[in-house]
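> using only what follows, build the 3D model:
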Amino acid sequence: MGDVVPGDPPVPITVWPVPAPQPGETMSNAMGVRLVHNLTHPSDLVVDLAEGPQLAHAVIATHRRSHLHAPRQVGWGREAATLIVTGWPVDDTTSPVEFFARCRASLVAGGCVAVLLPHGDVVAPVDVVIAAKQAGLAYLQHIVAADRPPRRGQQAQLDIHTDVLILTRSATETGGTDG
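Okay, the predicted model is just below:
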């Protein structure tokens, strides 16, 4: 099964059994570790735009490098990153398309942006995907984070708390948008 955006092929949906974030934070420690392990290699650069120390802890534990920044800053360093992690919405001063254009300019080819949204708003993921596509990023995967993993032989009762949209700068440039 995949997440469908009109006019695009479906993207895979994956369930990650990880704890919910604490109030005021973007993710749990387990979510930070999963993102870093699944989307980077040792010594890759990670840009941390998330609230809370969880991603920074994961970066240190997995021997990655990071830049910790406020999302409003104009640039995130001279070196291109493999992964940019952010909560949503980012801020009120930058349009979503401008934000994703900065992300795209800061990524290596094949790099990803992980956008973490509290589960429940059916419009926000669509708005994120549309803005990202307008900035030249492709929608790669949808991760559903739930407190309890599904159990074999039982009806799935997921306690979903976070939607993670994985966007990518494709390795091949197509002239206008990636994907």
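
> make it CA atoms for all contacts and neighbour counts henceforth
Will do.

> now the most centrally placed residue in the chain, what's its secondary structure?
Geometric centre of the chain, nearest residue: residue 114, 0.9 Å, by CA atoms, centre = their mean. Recorded secondary structure, residue 114: strand (DSSP: H, G, I helix; E, B strand; the rest coil).

> so who does it touch?
83, 84, 85, 86, 164, 165, 166, 167 (CA atoms under 8 Å, 6 or more residues apart in numbering).

> residue 143 versus residue 125, what's the distance?
12 Å (CA to CA, to the nearest Å).

> these two: who's more crowded?
residue 125 (21 against 18; other CA atoms under 10 Å).

> wait, isn't the more buried one in contact with residue 165?
Yes - judged on CA atoms under 8 Å, residue 125 makes contact with residue 165 at a distance of 7.5 Å.

> quick one more, to check against the first:
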Amino acid sequence: MIDQINNILFWTCLFVLLWNAYFLLFNKGVPNLRSSKAIRAQVVEKFIDEAKILNKDSMIIYDIGCGYGHITRDMARALPQAIIIGIEINIISYTRAILTSKILGIKNTRYIRKNFHDVDLSDADGLYMFLLGSLMEQIRGKLEKDLKKGTLIISNKFQINGKWKPIKTLNINTLAPSQKTVYIYRK
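Below you'll find the predicted structure:
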């Protein structure tokens, strides 16, 4: 019996160590968390409203840290005239996002496998992100430098600190206990 318990503990610890190593090596320490369905619906609605305001034939919207591409596909379906670009550093998430979009026949998604610091965001009309609070500090300078005036920025859960003040804060009723607030900014 003790040998069985030791065996279970060994394999559990090994799994936890390998899981942590995976996130450190492939995700730069960032877990792959999907935005809740209720939040995705609100974000898509805000970008639809933005498309109407801009009255543009085509918008370019970035999803920083797109994971498996759930929200990129939601936006692409709702805004077929837009180009939705997901940025993802993790090879597994990146590959799954591309394959899922192809299988579903979604033509207006693009995926970039890079660190967001290395991607030029100057053509963005809109930007969505669900990043950890620690990354929000890092991205603030990039947004200030890269984004053009008027770009709509939506952040799930975490605020952009510094001089950035949200133009609107949405409290969303969702089943995900860690995702209740969305911050909307305009550069």
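
> quick check: TM-score for this pair?
Superposed pair, TM-score by TM-score structural alignment, normalised by the length of the first structure: 0.54. Supporting alignment: 121 aligned residues with a CA RMSD of 3.0 Å.

> ok, back up a step: what do residue 125 and residue 143 of the first structure both touch?
The overlap between the contact sets of residue 125 of the first structure and residue 143 (CA under 8 Å, 6+ apart) consists of residue 165.

> straight-line length of stretch 34-44 of the first structure, end to end?
End-to-end distance for stretch 34-44 of the first structure, by CA to CA: 15 Å.

> at which residues are the strands of the second structure located?
Under the criterion DSSP state E, the second structure contains strands at 60-64, 83-87, 109-112, 126-129, 152-156, 168-171, 181-186.

> what about the helices in the second structure?
Using DSSP state H, the helices found in the second structure span residues 2-26, 37-54, 70-78, 91-103, 133-146.

> could you list every helix and strand in contact with the third one?
Secondary-structure packing of helix 70-78 of the second structure (3 or more CA pairs under 8 Å, 6 or more residues apart in numbering; DSSP states H and E): helix 37-54, strand 83-87, strand 109-112.

> and residue 137 of the second structure, which of those is closest to it?
Proximity to residue 137 of the second structure, assessed across those by CA to CA, is greatest for strand 83-87 (17.9 Å).

> map residue 48 of the first structure onto the second structure.
Using TM-score structural alignment, the partner of residue 48 of the first structure in the second structure is residue 63.

> so how many other residues sit close to its match?
Look at residue 63 of the second structure: counted by other CA under 10 Å, it has 23 neighbours.

> what's the distance between it and residue 146 of the second structure?
15 Å.

> distance of the equivalent of residue 114 of the first structure over in the second structure from residue 169 of the second structure?
Under the alignment (TM-score structural alignment), residue 114 of the first structure pairs with residue 154 in the second structure. Going from residue 154 of the second structure to residue 169 of the second structure by CA to CA gives 10 Å.

> residues that sit against both of the two, list them.
What both residue 154 of the second structure and residue 169 touch, as defined by CA under 8 Å, 6+ apart, is the set 182, 183, 184.

> counterpart of the first one in the first structure?
Residue 182 of the second structure maps onto residue 164 of the first structure when the alignment is built from TM-score structural alignment.

> go ahead and confirm its match touches residue 140.
No - counting by CA under 8 Å, residue 164 of the first structure does not reach residue 140; the two are 10.8 Å apart.
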